[in-house]
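1. please find the sequence and the predicted model below.
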Amino acid sequence: MTLSSQKPTVALLCGGRSSEHSISLITARGVLGAIDYEKYNVVTIGITRDGRWFLTDEDFLNRLLEENALADFPAEGKQVFLPLGGGDNRLRLIDSKDETHVEMGPAIDVVFPLLHGPFGEDGTVQGLLEMADLRYVGCGVASSAIGMDKHFMKVAFEAAGLEVGPYEVITHRQWVQNPGQARERIQALGYPVFVKPARAGSSFGITKVNSAEQLDAAIEEAHKYDPKLVIEAGILGREIECAVLDGHRSANPLASHPGEIVMMDREHSFYDFESKYVSKTSAETRCPADLPTDVAQQLRELAVEAFLAVDGEGLCRADFFYTEDGHLVINEVNTMPGFTPISMYKTMWENTGVSYAQLIDELITLALERPLGLR
């Protein structure tokens, strides 16, 4: 591809070191299929599971995902390095077969980090991009870190006056030093509870626990993804989501029509990984959600409050429970929600009148408007 200096060059990052590596590749494929190539030059960078960056493209991702929907990005081709500071935003490229030769790559105007989970959505990559003086789509370092950690996220929500369901945080130290006390704290929540890794996404490592006998196995499963766990009391209510899009400069953020996830079979008691990405029949999304007008408006306002509570930038998806007694309980925000063909974030905006291509353009425009440094 010949890059024109008259169009902004967007670097899409995908893959990454987290358990959501393959979901990130599917997200990138979706964005590459919808981005306006008449308006933007696009450079696609795949990050391997061990953290190395390589150039890739839409055709390669399509072939890779057709062969294996849970594929890793191969460590071959031109490896990518970012310059750190100094006002030089050109990529450095090194051929994996000849590491003695450094080639100057294209200059990057904005980065779209389509990375989910730790080492991508949690402020780590955002910090790297800040050091490199590169603008990027989405939340900054602190808000990304808070939005990734279910513990500190809830603390931020509570400080902002949002209603949060009962929960306990179990650190690795607490579990090792006094597991009996940890079990007592969890059991005080009442069953069922949901045992969750504090900093994982796509429902990896989450188990619904209906009795004390199931607890230790659920904790062991969650510990595969994170030493810190959040245990949430089960809440009877409908799962309602809302997409938030930042305002330009100092304008207020916007909220989409709410959407709802409805479980369609008894094999899946909650919206787990298989329901989200594998099964085509276990869950159904409805947008707009069937809510009273005043409740839908209140939920949209609360979604914006949740976004501001974590000091969000760019975008987020806010997830709520609408309880049987009419309460809206915030569950979490996702600061880089999926952009797959079935992802709720883009679906909610499409049902609010913003197309996939328009949404991507708006997110990139917001990032290009944002000043470098502290803001």
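-> Nice, thanks for sending it over.
2. can we go C-alpha only for contacts and neighbour counts from here?
-> OK.
3. show me where the stretch 51-200 of the chain has its helices.
-> 58-67, 124-131, 141-148, 150-159, 172-177, 179-187 (DSSP state H, counting those that start in this stretch).
4. distance from the chain centre to the shortest one, please.
-> Going back to what we said before, that points to helix 172-177. Here helix 172-177 shows a centroid-to-chain-centroid distance of 28 Å under the convention Cα atoms, centre = their mean, to the nearest Å.
5. one step back: of all the helices of the stretch 51-200 of the chain, which gets the most neighbours per residue?
-> Among the helices of the stretch 51-200 of the chain, helix 141-148 has the highest mean neighbour count (mean count of other Cα atoms under 10 Å), at a mean of 24.
6. picking up where we left off before, same list, the helices of the stretch 51-200 of the chain, but as a markdown table with distance to residue 209 please.
-> Formatted as a markdown table, those follow (distance: least, Cα to Cα, whole Å):
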| stretch | distance to residue 209 |
| --- | --- |
| helix 58-67 | 34 |
| helix 124-131 | 32 |
| helix 141-148 | 23 |
| helix 150-159 | 18 |
| helix 172-177 | 17 |
| helix 179-187 | 11 |
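7. residue 250 and residue 147, how far apart?
-> Distance, residue 250 to residue 147, by Cα to Cα, to the nearest Å: 21 Å.
8. contacting residues around the spatially most central residue of the chain?
-> Residue closest to the mean C-alpha point of the chain, counted by Cα atoms, centre = their mean, is residue 336 at 3.2 Å. The neighbours of residue 336, taking Cα atoms under 8 Å, 6 or more residues apart in numbering as the test, are 114, 115, 116, 121, 138, 315, 316, 317.
9. ok, so of these, who is nearest residue 56?
-> Closest approach to residue 56 among these (Cα to Cα): residue 114, at 13.9 Å.
10. that closest one: how many residues sit nearby?
-> Using other Cα atoms under 10 Å, residue 114 has 26 neighbouring residues.
11. now do stretch 195-213: everything it contacts.
-> Stretch 195-213 is contacted from outside by 19-20, 116-118, 148-151, 187, 191-194, 215, 218-219, 221-232, 269-273, 276, using Cα under 8 Å, 6+ apart.
12. same question for stretch 344-362.
-> With contact meaning Cα under 8 Å, 6+ apart, stretch 344-362 is reached by 31, 34-36, 241-243, 256-259, 285, 287-288, 317, 337-339.
13. check it against this one:
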Amino acid sequence: MMKITVALLFGGKSTEHEVSLQSAKNIINAIDKEKYELTLIGIDKRGQWFLCDQEDFLINGDSPKDIMLKHKGLAVAFQMGKDSEQLICFAEKTFTKSIDVVFPILHGTYGEDGTVQGLLTLANIPFVGPSPLGSGIGMDKDVAKRLLRDAGIPVAKSLTYHQWEQPGINFEAVVEQLGLPVFVKPASLGSSVGISKVKQQDELFAAIKEAFAFDHKIIIEECIEGQEIECAILGNEIPIASAVGAIIPQQEFYSYAAKYIDDQGAAIQIPADIPKEIAALVQELAIKAFQVLCCEGMARVDFFLTKEHNVLINEINTIPGFTKISMYPKLWGISGISYTDLIDRLIQLALERNIKDKSIRKSY
């Protein structure tokens, strides 16, 4: 049987570059190498793309804190609109390579936000995960919240501010509408980067400055007291939900370090110790949110569960982490889908969607 060529796309210009390297390493170890032939494409922090050696592409690969991408290999790019030999390599003698499907494991901006998905769509290359539209919506917490509210899905109350509005942000007005404490977040970033918990007035403007350092738009959100609950989604038109898991932070909140560096930073409880009817509601809302936000392939939906057993959606992640302590593969593992089978299903979903997309007329 001829192997399917999978281009694993990782690294990137995002603040989550190092997380992507960890995820890529785990996918490389878990993918079925009898069925798939891997082509590794690393993107450095400047945005340059190059081929990587599977055996030697990381520095400090076993250290989440110090992991780095090696700057070596041939520069590459995708050719637009070709059905084969889409990958072009630049060297003393230019050569091309055919790619069957791309697995973008690019967390955050310039990877999870629809930019790469748009490029791959133009290049006629199937890819894992949501379309450019679903990716862009999922990345922007402000837009996602508006769509979820319109669909009757409960979300935490929040205020949105653009950078030009920064001088007019008023502490008293924020407290009147949201109370204290509040969370200040970049609107389009993940992995808790740039997020601050604000308990008093003198902390607010430092938190706003921090969030605006990472984005041109921020949200200030009410603090929901309760458990952090997560559910993984898999599928295209008829998605399925995993078991529900709980995050029990050992810090003030589920920070970047707790997610990706300190494996003692949070306790993970799978399945979550919650009533069965609440778990079923979380699964139902996760699937509904996935569909409302135009997602396909995969996503992880994060919730708050209050002491009164009210369920609110926090956010959706369209390229969830695949590190050794990441919830997405762990949730599917406890639900009966191994890491290797999960990767296989995601690739097959990408190929199925591509067949459907090819049936759409392109001329009139």
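-> Received it, and whenever you're ready, just let me know what you need. Values in this document were obtained by computation on a predicted structure and should not be read as measured data.
14. where does the TM-score land?
-> TM-score for the superposed chains, counting by TM-score structural alignment, normalised by the length of the second structure: 0.94, backed by 357 aligned residues with a Cα RMSD of 1.7 Å.
15. ok, back up a step: sec struct for the residue nearest to the centre of the first structure, please.
-> Judged by DSSP: H, G, I helix; E, B strand; the rest coil, the three-state class of residue 336 of the first structure is coil.
16. show me where the stretch 251-375 of the first structure has strands.
-> In the stretch 251-375 of the first structure, the strands defined using DSSP state E, counting those that start in this stretch lie at 254-255, 259-263, 283-286, 315-323, 328-334.
17. ok, which of these comes nearest residue 107 of the first structure?
-> Closest approach to residue 107 of the first structure among these is made by strand 315-323 (25.0 Å; Cα to Cα).
18. could you tell me where the closest one falls in the second structure?
-> Residues 298-306 of the second structure are where strand 315-323 of the first structure lands when matched by TM-score structural alignment.
19. the matching stretch vs the first structure, average offset?
-> On superposition with the first structure, the mean distance recorded for stretch 298-306 of the second structure (mean Cα distance after the TM-score superposition for the first structure) is 0.5 Å.
20. who's in contact with residue 318 of the first structure?
-> With contact set as Cα under 8 Å, 6+ apart, residue 318 of the first structure has these partners: 241, 242, 243, 244, 303, 306, 307, 330, 331, 332, 333, 334.
21. could I get those residues as TSV with distance to residue 12 of the first structure and neighbour count?
-> Listed next are the contacts of residue 318 of the first structure as TSV, based on distance: Cα to Cα, whole Å; neighbours: other Cα atoms under 10 Å:
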residue	distance to residue 12 of the first structure	neighbour count
241	26	31
242	25	30
243	21	29
244	21	30
303	27	30
306	27	28
307	24	29
330	30	25
331	29	21
332	25	22
333	22	30
334	19	21
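22. residue 70 of the first structure: which of those residues is nearest?
-> residue 334 (21.5 Å).
23. now which residue in the second structure aligns to that closest one?
-> Alignment note (TM-score structural alignment): residue 334 of the first structure maps to residue 317 of the second structure.
24. try residue 10 of the first structure
-> Aligned by TM-score structural alignment, residue 10 of the first structure pairs with residue 6 of the second structure.
25. I'd say its match and residue 33 touch.
-> No - contact criterion Cα atoms under 8 Å: residue 6 of the second structure and residue 33 do not qualify, at 10.4 Å.
26. more neighbours, those two?
-> Shown here are residue 6 of the second structure and residue 33; by other Cα under 10 Å, residue 6 has more neighbours (20 against 13).
27. so that one lies in a strand, does it not?
-> Yes - secondary structure assignment (three-state DSSP) places residue 6 of the second structure inside a strand.
28. what residues does stretch 255-262 of the first structure touch?
-> Contacts for stretch 255-262 of the first structure (Cα under 8 Å, 6+ apart): 238-245, 271, 283-289, 296, 299-301, 303-304, 344, 348-349, 351-352.
29. again, only using 7 Å
-> Stretch 255-262 of the first structure is contacted by residues 239-245, 283-289, 296, 300, 304, 348-349, 352 when judged by Cα atoms under 7 Å, 6 or more residues apart in numbering.
30. out of these, which are buried?
-> When these are checked for burial by 16 or more other Cα atoms under 10 Å, the buried set is 239-245, 283, 285-289, 296, 300, 304, 348-349, 352.
31. which of those fall within helices?
-> 296, 300, 304, 348, 349 (DSSP state H).
32. can you redo the residues you listed as CSV with distance to residue 131 of the first structure?
-> Formatted as CSV, these follow (distance: Cα to Cα, whole Å):
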residue, distance to residue 131 of the first structure
296, 40
300, 34
304, 29
348, 34
349, 32
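33. so which of those comes closest to residue 128 of the first structure?
-> Closest approach between those and residue 128 of the first structure, by Cα to Cα: residue 304, at 27.2 Å.
34. give me the aligned partner of that closest one over in the second structure.
-> Using TM-score structural alignment, the partner of residue 304 of the first structure in the second structure is residue 287.
35. name the single longest helix found in the second structure.
-> The longest helix of the second structure (DSSP H) is helix 339-358.
36. how far away from the center of its chain is that helix?
-> Taking mean C-alpha positions (Cα atoms, centre = their mean), helix 339-358 of the second structure and its chain are 17 Å apart.
37. what's the answer for stretch 66-82 of the second structure, then?
-> When distances are taken as Cα atoms, centre = their mean, stretch 66-82 of the second structure is centred 20 Å away from the chain's centroid.
38. ok, now stretch 4-24 of the second structure?
-> The answer for stretch 4-24 of the second structure is 11 Å, by Cα atoms, centre = their mean.
39. pull up the distance across it, start to finish.
-> End-to-end distance for stretch 4-24 of the second structure: 18 Å, by Cα to Cα.
40. what do you get for stretch 89-105 of the second structure?
-> Stretch 89-105 of the second structure has an end-to-end distance of 21 Å (Cα to Cα).
41. which stretch among the helices of the stretch 51-200 of the first structure comes nearest residue 372 of the first structure?
-> Distance to residue 372 of the first structure, taken as Cα to Cα, is lowest for helix 124-131 among these, at 7.5 Å.
42. ok, average deviation of the closest one from the second structure?
-> Averaged over the aligned pairs, helix 124-131 of the first structure sits 0.2 Å from the second structure after superposition, using mean Cα distance after the TM-score superposition for the first structure.
43. if anything else comes up later, I'll come back, but that's it for now.
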